[in-house]
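Enquirer: Curious how this folds, go ahead:
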Amino acid sequence: MAVPPSAPADDETTPTGQGSRSGLTVLSAVALLILAVSLVGGNDTSADSSRPPMPARPGTSASAAPSATGPATSALPRSKPVRLLIPEISVDAPFTDLAIGDKGQLEPPPAGDTNLVGWYAKGASPGEKGTAVIAGHVDTKTSAAVFARLDQLDEGDVFQVERADGRKASFVVDSAETFEKDDFPSERVYGDADRPEVRLITCAGDYDRKAKDYTDNLVVFAHLT
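Expert: Below is the predicted model of the structure:
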């Protein structure tokens, strides 16, 4: 995805969501708590800002999102991800942990490093049973960022996550979909899964200079293979 024709002039950006374009409070068995998510902090230099709503704890939902059909793959034990490899779009990036900040929003990866992705460290780890959330910036005010070409992924493309336990988890893309932020399907994106799945999230759509935010979020749905 290209950087906007001209970068917004104001450094104050509203908080984002990832992945895209991902504390947490405990999820009630009865209700799904929705929070605003930020991929960008308020005082960084990023033009990439999104606010997809997300449950208080991605990967755990009172009403789990159904998994795509297909043979089940044995889940891996929990292990911290260390590197994301997406050959199709030339991504080779280290991970940083993402947590929920004081305002109840997912803290973004540092915008100063354009080749960095973050994962929600209190959710499922990539390869573990459940829904792992990986977020990255699409751009900054000065250049494209790690997920600038995320929209080029297609069904069947494969990417890998290198883990701290030395294993390499391979994922196949099920779909890549763009959602308006005002109509973001949080339960579908963040709901629990009965197999190891990943969501890659970043910003998409047009850049609204008045709101200092992109209009949409791009979500890549994938499962362990």
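Enquirer: can we go C-alpha only for contacts and neighbour counts from here?
Expert: Noted.
Enquirer: Now residue 129. Nearest residue, chain neighbours left out?
Expert: residue 196 (4.1 Å; C-alpha to C-alpha, 6 or more residues apart in numbering).
Enquirer: And the helices in this structure?
Expert: Ranges of helices in the chain, per DSSP state H, are 186-190.
Enquirer: gap between residue 211 and residue 51?
Expert: 11 Å (C-alpha to C-alpha, to the nearest Å).
Enquirer: Look at those two and report which has more neighbours.
Expert: residue 51 (32 against 11; other C-alpha atoms under 10 Å).
Enquirer: list the contacts for that one?
Expert: Counting by C-alpha atoms under 8 Å, 6 or more residues apart in numbering, residue 51 touches 15-17, 21, 36-39, 181.
Enquirer: and this one, so I can compare the two:
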Amino acid sequence: MAAAGGRSSARPRRRARTSLGLAAAGLALLCGCASTSPVRAPVGGGPAPAATATTPRPATPATAAPPTATGVTPMARSLPLRLRVPAIGVDTAVIPLGLNSDGTARVPPIAAHAPAGWYDGSPTPGQTGPSVLLGHVTVGSYGDGVFLRLNRMRRGDRVMVARADGTVATFAVDSVRTVPKSRFPTASVYGNVDHPALRLITCGGTRVSGGGGYPDNVIVYASLVAGS
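Expert: Below is the predicted model of the structure:
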């Protein structure tokens, strides 16, 4: 998902404070590859306050929400700290990803053992709406990325996200898709949904030689099945 200069060419739009959804936008998310079209500042609400995994922003108190159509009650806001995906051997820290000063979207660092990242313009995992987590498939000369095996996930696989308030949001995979970056499904990834959802995204396809990156994106769609 790496982009030149730490940028992503996905175009997630930040959530307006009064909206549950993210407006549709254009280009593919680049995971572990060079960027050709940096993302400018999204339209809508302003940047969220800065936060780090070591000094998480406190959870916002919220009135208990009614259960969704799936029968699972949405969780209050709380920052994600750790991601576990047993089916593919993932157990990693999660860091928040905001925007660079020039308005381009940040990605996890190109470094050994780079963690996954949570796009902080999306809901926190367990809240109503699509929470978006990004990870590298490869990290340059450092080798394999945290989401190397993301395309091996299957319907029903569990994904657990440990949160700053001490709770764990558990999701079940609904589907796994590999799509060309030129046809990135922005609306289905970032758009409104009526239940707590999760998106895990990385690069896919056969790596292009000469530093050309990857032609596709792998996207895992999942829904909350338990919060504790």
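Enquirer: Drop the TM-score for these two in here.
Expert: Once superposed, the chains reach a TM-score of 0.74 (TM-score structural alignment, normalised by the length of structure 1), with 195 aligned residues with a C-alpha RMSD of 3.5 Å.
Enquirer: Out of the contacts of residue 51 of structure 1, which comes closest to residue 159 of structure 1?
Expert: Checking these against residue 159 of structure 1 by C-alpha to C-alpha gives residue 21 as the nearest, at 19.4 Å.
Enquirer: So what's the residue count around residue 146 of structure 1?
Expert: Residues lying near residue 146 of structure 1 (other C-alpha under 10 Å) number 22.
Enquirer: what does residue 93 of structure 1 give?
Expert: Neighbourhood size, residue 93 of structure 1 [other C-alpha under 10 Å]: 18.
Enquirer: contacting residues around it?
Expert: Contacts of residue 93 of structure 1 by C-alpha under 8 Å, 6+ apart are 83-85, 115-117, 146.
Enquirer: what's the answer for residue 119 of structure 1, then?
Expert: Residue 119 of structure 1 is in contact with 22, 95-98, 125, 132-135, counting by C-alpha under 8 Å, 6+ apart.
Enquirer: rerun that using 10 Å as the cut-off
Expert: When contacts are counted by C-alpha atoms under 10 Å, 6 or more residues apart in numbering, residue 119 of structure 1 touches 18-19, 22, 80-82, 95-99, 108-109, 125-126, 132-136, 199-200.
Enquirer: same thing with residue 125 of structure 2?
Expert: By C-alpha under 10 Å, 6+ apart, the residues touching residue 125 of structure 2 are 74-80, 118, 131-133, 160-163, 168-171, 196-199, 223-224, 227.
Enquirer: Where do the strands of structure 1 begin and end?
Expert: Secondary structure of structure 1 (DSSP state E): strands at 34-36, 53-55, 81-86, 91-98, 117-120, 130-135, 158-163, 168-180, 196-208, 213-224.
Enquirer: Return the distance of the fifth one from the chain's centre.
Expert: So that's strand 117-120 of structure 1. When distances are taken as C-alpha atoms, centre = their mean, to the nearest Å, strand 117-120 of structure 1 is centred 7 Å away from the chain's centroid.
Enquirer: average gap between it and structure 2?
Expert: Mean deviation of strand 117-120 of structure 1 relative to structure 2 after superposition (mean C-alpha distance after the TM-score superposition for structure 1): 0.5 Å.
Enquirer: likewise the third one?
Expert: Overlaying structure 2 shows strand 81-86 of structure 1 at a mean distance of 0.4 Å from the equivalent residues (mean C-alpha distance after the TM-score superposition for structure 1).
Enquirer: Specify the angle between that strand and strand 91-98 in degrees.
Expert: With axes from the mean of the first three to the mean of the last three C-alpha atoms, to 10 degrees applied, the angle from strand 81-86 of structure 1 to strand 91-98 works out at 140 degrees.
Enquirer: could you give the angle of strand 81-86 of structure 1 to strand 130-135?
Expert: Per the same axes, to 10 degrees, the angle that strand 81-86 of structure 1 makes with strand 130-135 is 70 degrees.
Enquirer: Which residue, neighbours along the chain excluded, lies closest to the most centrally placed residue in structure 2?
Expert: In structure 2, the C-alpha nearest the mean C-alpha coordinate belongs to residue 133, at 1.7 Å (C-alpha atoms, centre = their mean). Nearest-residue entry for residue 133 of structure 2: residue 118, 4.4 Å, with adjacent residues in sequence omitted and distances by C-alpha to C-alpha, 6+ apart.
Enquirer: Near the aligned partner of residue 189 of structure 2 in structure 1, how many other residues are there?
Expert: Aligning on TM-score structural alignment places residue 189 of structure 2 opposite residue 189 in structure 1. Using other C-alpha under 10 Å, residue 189 of structure 1 is surrounded by 24 other residues.
Enquirer: repeat for residue 70 of structure 2
Expert: Count around residue 70 of structure 2 with other C-alpha under 10 Å applied: 12.
Enquirer: Now do it against residue 97 of structure 2, distance only.
Expert: 29 Å.
Enquirer: what's the answer for residue 145 of structure 2, then?
Expert: From residue 145 of structure 2 over to residue 97 of structure 2 (counting by C-alpha to C-alpha), the distance is 17 Å.
Enquirer: Okay then, goodbye and thanks.
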